[in-house]
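Novice: below are the sequence and a predicted model for it; my questions follow.
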Amino acid sequence: MKKPVVGTKTMVVSPHYLASAAGARMLERGGNAFDAAIAVSSVLAVVYPHMTGLGGDAFWLLYRPEDGTARAYNATGRSGRKAEIAAFADEAAIPVRGARSAITVPGMADGWYAVHREYGRLPFAEVLEPAIGYAADGFPMSPDQYEHARKHAAMLAGCPTTAAIYLPGGRAARPGERFVQRDLARTLRQVAQRGRSGFYEGEVACEIADYLAAHGGLLTEEDFADNRGDWVVPITGSYRGYEICQLPPNSQGFAALMALHILDRFDLRAVEHGSFDYYHLLVEAIKLSFRDRNAWLTDPAFHSIPLDRLLSAEYAAELAASIRPDRAAEAAAQPAGSDTAYAAVVDAEGNAVSFIQSLYFEFGSGVVAGSTGVLLQNRGSFFSLDPAHPNCLMPRKRTFHTLMPAMVFQDGKPAYLLGTQGGEGQPQTQLALLTRMIDYGMDPQRAIDEPRFVWGRTWGEATTELKLENRISEETAQALAAAGHDVRRVAAYDGIVGHAHAIAIDEHGFRIGGTDPRCDGAAIGW
């Protein structure tokens, strides 16, 4: 197992070492955590294009000591004006790939600009400088990107503008080979020079809209020009005296709060970590929270979501009482994507940023729009075509979002920043990390390194399996199967459980960082 990285003043964690280094570079130049986080985010959009990109969405949780409370920014895009159920009358569902799956405006650039305008210290162009450099000059192909490009080569080859970038010479660039994205560099320069208008107005927006129109897509220039994210108040829950902050809907963050409220009714410290009881309780709490999440989660501007009831102590007690200690409950599953990147930054002044971004499925829609270099997300494909469903497709609507960065407070100050890639697995991994750090006293790195699980849908597969990394004992796996869990053993450090990262701030003010051994990440602090 890796040792945690400890900094006396700063910490940056992300799923790619170049992104972490870019954040550290901004801090060394005198930037703050917000500058560093934007640098990390923009570099991830270049060096982890199978997981995230300028054509995707993001959620941001931010804290400044002088404010004394967390603030959040919802940088997720809405569907276009033409996105109506009737537009897919000849299809059983919204396609998950291709131009017709790209029906929501990317929110990424808007998020960078909004966070920087509110909190940034360094010039915006300087903060985006590392990302532009890696796009223009290239970087070493990561093993993770290579494996995903190889796996999805047929899909990538289906769009010539995508294949030209991601399958140079007809094949995926191998690990260590230089991977260059000059068109993306040109688009990033537009954003660096003109701010959000460099993406949502003018030639970039025009070219994306024209390309989609020529290939059956629905987004227009007007949809891009109208796009704006929102500053929102985080929703909160409690666990063992800690305050847990999540993004409100359209994020699934409330599902993690519900599950934590359920677990707060059990004395986990009396339960052996890694035992049948430990995993059974976590999985059953997740199932119960997912039941309500699936029934309610959508854009709250279109459909009322009863968060007061869902997050109440009374409801948590009711759900906790329904858990059978020796038997798994039945639950339905739905398909969901999982390509995501989580990162966090804490600086010497105590500023803290926990953020997450995604293209939805790996490589999103699979469509690079013209010569922009922008790989568009397919997040809108999760809308339902059932007009009675809360998450039904409508114009100018945000869809159900799996993204959910977390920030945990103790005595009014950040104690933990955490999150993970992994769609359906995100609240599950957050439960594992938080219980390990809070109930069992693990540092972030050990909490991440310990074997993990994921129940239900992930990577687009509809299933109710309970996937267990094979480092979980055979005795525990057999006990879970005997209780009715549909157990499947997976690899020791399987990517299917996601890529998690965390920062703890201890009672001495030290910043303790952990990154996932399943990815190419790094924790950098001093």
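Specialist: Here it is on my side, so go on. Numbers count the residues shown, from 1 in each chain.
Novice: could you use CA atoms for every contact and neighbour count after this?
Specialist: Fine.
Novice: show me where the stretch 151-300 of the chain has strands.
Specialist: For the stretch 151-300 of the chain, applying DSSP state E, counting those that start in this stretch gives strands covering 178-179, 230-232, 235-239, 242-246.
Novice: put this beside the first:
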Amino acid sequence: MRNFEKPTRSTAVSAKAMAATSHPYATLTALKILQAGGNAMDAAIAACAVQCVVEPGSTGIGGDCFVLYAPKGGDKVLAYNGSGRTPKALTLEWFEERGLSEVPRQSPASVTIPGAIDAWTRLHTDHGRLPFAEVLAPAIAYAEEGYAITPRVHRDWLREEKLLSADKDAANIFLPKGRAPRIGEMHRQPLLAATLRLIANEGRDGFYKGRVAADMVEYLRSLGGLHTLEDFASAQGEYVTPVTTDFRGYTVHECPPNGQGIIALLILNILSHFDSKYEATSPDRLHIEIEATRLAYAARDAWIADPSKAEVPVDELLSTEFAAKLASMIDLNRALTELPDFEMPLHKDTVYISVVDDERNAVSFINSIFDCFGTGLVAPQCGVVLHNRGQSFSLKRGHPNVIAPSKRPLHTIIPGMVTRNGQTEMSFGVMGGYYQAMGHAHLISKVVDYGMDMQEAIDLPRLIPVGGKAPRVEAEHTVPAETVAELTRRGFEIVPAEDPIGGAQVIRIDRENGTLSGASESRKDGMALGY
């Protein structure tokens, strides 16, 4: 039960349908689509399209997308991998010849072929109900007529002024007065509106062929990129089989590699070796969660890659023996100092959307351009912000995730779904780059092990291990000083987080009462609402 004297928000509750997003415009759009006769898939795509306009630092149509879908609220969960591949001409040798040890951010080399629009159009064709033009209409209207800047959007935008100013076309669109728009100011994106209208009328061909594709390819090649029209025309995502684990009687579903969803399951498997005798936010419990994450992330960075290009040991990663071995390494007296070599990516930007409709179709939907404003490069005629997902590749020869032609990188964005007794229990997701796998496990554990309501679990102070071999941990300022002191005594190096850590949305189906409850990230601008 919520403590109503604390400055937070109540869990949203409704009877018919619900949407939870990180932006008010997106949540409102999803509800309007549902009330107009659309289903959960229509609403999720419409909400995401709106966020591609009104939250441009976090997501865009020039990014990637992953989705989990539970039709009619059952336990047969479908997964779609909408992540893009590298250009066919891009090789490791290209980087070696230039003396590069990592993929540069504001460079065409970091731009994989965007997979989001392919995912939207395929999922809408297979599972949507309303005409696609009607689904994209709200986003087109916001882009054309304008939208008001919200506080978290402004904060993130402001921090990327230098990046945006380095690209003429990005600056023209996103720094209209030579600076980031301020809270309450209106902003428009007419070029993006025209592109969205073309996609609404022509479907995926409106993005991957014709003038939009030509604009992106011409621009990338002018900067030294190796992208071709054929790379765009042949881009295609795929339905994949979810990976799952059992956690205290709940089945947790994730998209398989090349995403890191399997690592969320590994963390849960490690946590299953520890009971809830420790208070939820005690140093002991946080110690366990930090170490479980460090160990699981070491495994991730060693093995997760595009399974069509590298061998990924899925069965071994999900085995009870592997989780037991890692759990046995955790010592509550001191932080681990010996871990496998791994490289952790930095904080990234993403939007996550959860929608459940009146038929209990549940959609867990995530869309990303990786860093805030991606590469900071914008195609000049179509207004598409190009993501920098290629930075997730390794440039180490022999590494499973080494960059190669037509290859998908390790992906941080992961939607989640929980089923129990043959029915959907929760549609959930966590934003925040590499935090997402930890965030999934943290959220599910707090709800299942400690009986917290979803909003309470989301609002808890957060920590993230960031130190590679070293036990270095970023902590939000809300982590109590005495907890920081105790973790420090055990050998962790606790440093203040520069930004709020992650974000989450979740909707839970109450079968007994026939209602829905939802929670939305208080660190963002959005909300969960239903009717």
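Specialist: Sure thing, it's come through. Please read all numbers here as calculations on a predicted model, not as lab measurements.
Novice: TM between them?
Specialist: TM-score for the superposed chains, counting by TM-score structural alignment, normalised by the length of structure 1: 0.96, backed by 519 aligned residues with a C-alpha RMSD of 1.6 Å.
Novice: so where is stretch 9-26 of structure 2 in structure 1?
Specialist: The aligned range for stretch 9-26 of structure 2 in structure 1 is 2-19, by TM-score structural alignment.
Novice: for stretch 81-91 of structure 1, how far is the first residue from the last?
Specialist: Using C-alpha to C-alpha, to the nearest Å, one end of stretch 81-91 of structure 1 lies 19 Å from the other.
Novice: please apply the same query to stretch 268-282 of structure 2.
Specialist: By C-alpha to C-alpha, one end of stretch 268-282 of structure 2 lies 18 Å from the other end.
Novice: which residues sit against that stretch?
Specialist: 245, 247-248, 284-286, 288-289, 292, 318, 320, 323-324, 326-327, 441, 445-446, 449-450, 483 (C-alpha atoms under 8 Å, 6 or more residues apart in numbering).
Novice: just tell me what Ala189 of structure 1 corresponds to in structure 2.
Specialist: Just to correct that, residue 189 of structure 1 is Arg rather than Ala. Per TM-score structural alignment, the equivalent position to Arg189 of structure 1 in structure 2 is Arg197.
Novice: now swap in Leu431 of structure 1 and tell me
Specialist: Using TM-score structural alignment as the criterion, Leu431 of structure 1 maps onto Ala441 of structure 2.
Novice: same thing with Gly158 of structure 1?
Specialist: So Gly158 of structure 1 corresponds to Ala166, using TM-score structural alignment.
Novice: could you count how many residues lie near the counterpart of Arg182 of structure 2 in structure 1?
Specialist: Applying TM-score structural alignment, one finds that Arg182 of structure 2 aligns to Arg174 in structure 1. The number of residues packed around Arg174 of structure 1, counting by other C-alpha atoms under 10 Å, is 17.
Novice: Arg174 of structure 1: what's it in contact with?
Specialist: Residues near Arg174 of structure 1 by C-alpha under 8 Å, 6+ apart: Met141, Pro143, Tyr146.
Novice: about what we covered before: make TSV out of the strands of the stretch 151-300 of structure 1 and add distance to Asp411 of structure 1 and mean neighbour count.
Specialist: Rendered in TSV, the data for the strands of the stretch 151-300 of structure 1 read as follows (distance: least, C-alpha to C-alpha, whole Å; neighbours: other C-alpha atoms under 10 Å):
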stretch	distance to Asp411 of structure 1	mean neighbour count
strand 178-179	46	19
strand 230-232	22	14
strand 235-239	12	19
strand 242-246	8	23
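Novice: could the ones you listed be laid out in a markdown table, adding distance to Ala39 of structure 1?
Specialist: What follows is the strands of the stretch 151-300 of structure 1, written out as a markdown table (distance: least, C-alpha to C-alpha, whole Å):
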| stretch | distance to Ala39 of structure 1 |
| --- | --- |
| strand 178-179 | 19 |
| strand 230-232 | 20 |
| strand 235-239 | 26 |
| strand 242-246 | 22 |
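Novice: so which of those is nearest Val13 of structure 1?
Specialist: Between Val13 of structure 1 and those, the tightest spacing by C-alpha to C-alpha is seen for strand 242-246, at 18.7 Å.
Novice: in structure 2, what stretch matches that closest one?
Specialist: Using TM-score structural alignment, strand 242-246 of structure 1 pairs with 250-254 in structure 2.
Novice: what does stretch 216-226 of structure 1 correspond to over in structure 2?
Specialist: Going by TM-score structural alignment: stretch 216-226 of structure 1 matches residues 224-234.
Novice: so what's the gap between that stretch and the chain middle?
Specialist: In this view, stretch 224-234 of structure 2 has its centroid 25 Å away from the chain centroid, taken as C-alpha atoms, centre = their mean, to the nearest Å.
Novice: and if you look at stretch 257-264 of structure 2?
Specialist: 12 Å.
Novice: need the counterpart of Ala40 of structure 2 in structure 1.
Specialist: Match for Ala40 of structure 2 (TM-score structural alignment): Ala33.
Novice: now Leu377 of structure 2
Specialist: Using TM-score structural alignment, Leu377 of structure 2 lines up with Val367 in structure 1.
Novice: middle-most residue in structure 2, spatially?
Specialist: Ile413 (3.5 Å; C-alpha atoms, centre = their mean).
Novice: quick one: secondary structure of the residue mapped onto that residue from structure 1?
Specialist: Residue pairing (TM-score structural alignment): Ile413 of structure 2 is matched to Leu403 of structure 1. State at Leu403 of structure 1, reduced to three classes by DSSP: H, G, I helix; E, B strand; the rest coil: coil.
Novice: who's in contact with Leu403 of structure 1?
Specialist: By C-alpha under 8 Å, 6+ apart, the residues touching Leu403 of structure 1 are Ala58, Phe59, Ser251, Gln252, Gly253, Thr340, Ile356, Gln357, Ser358, Gly423, Gln426.
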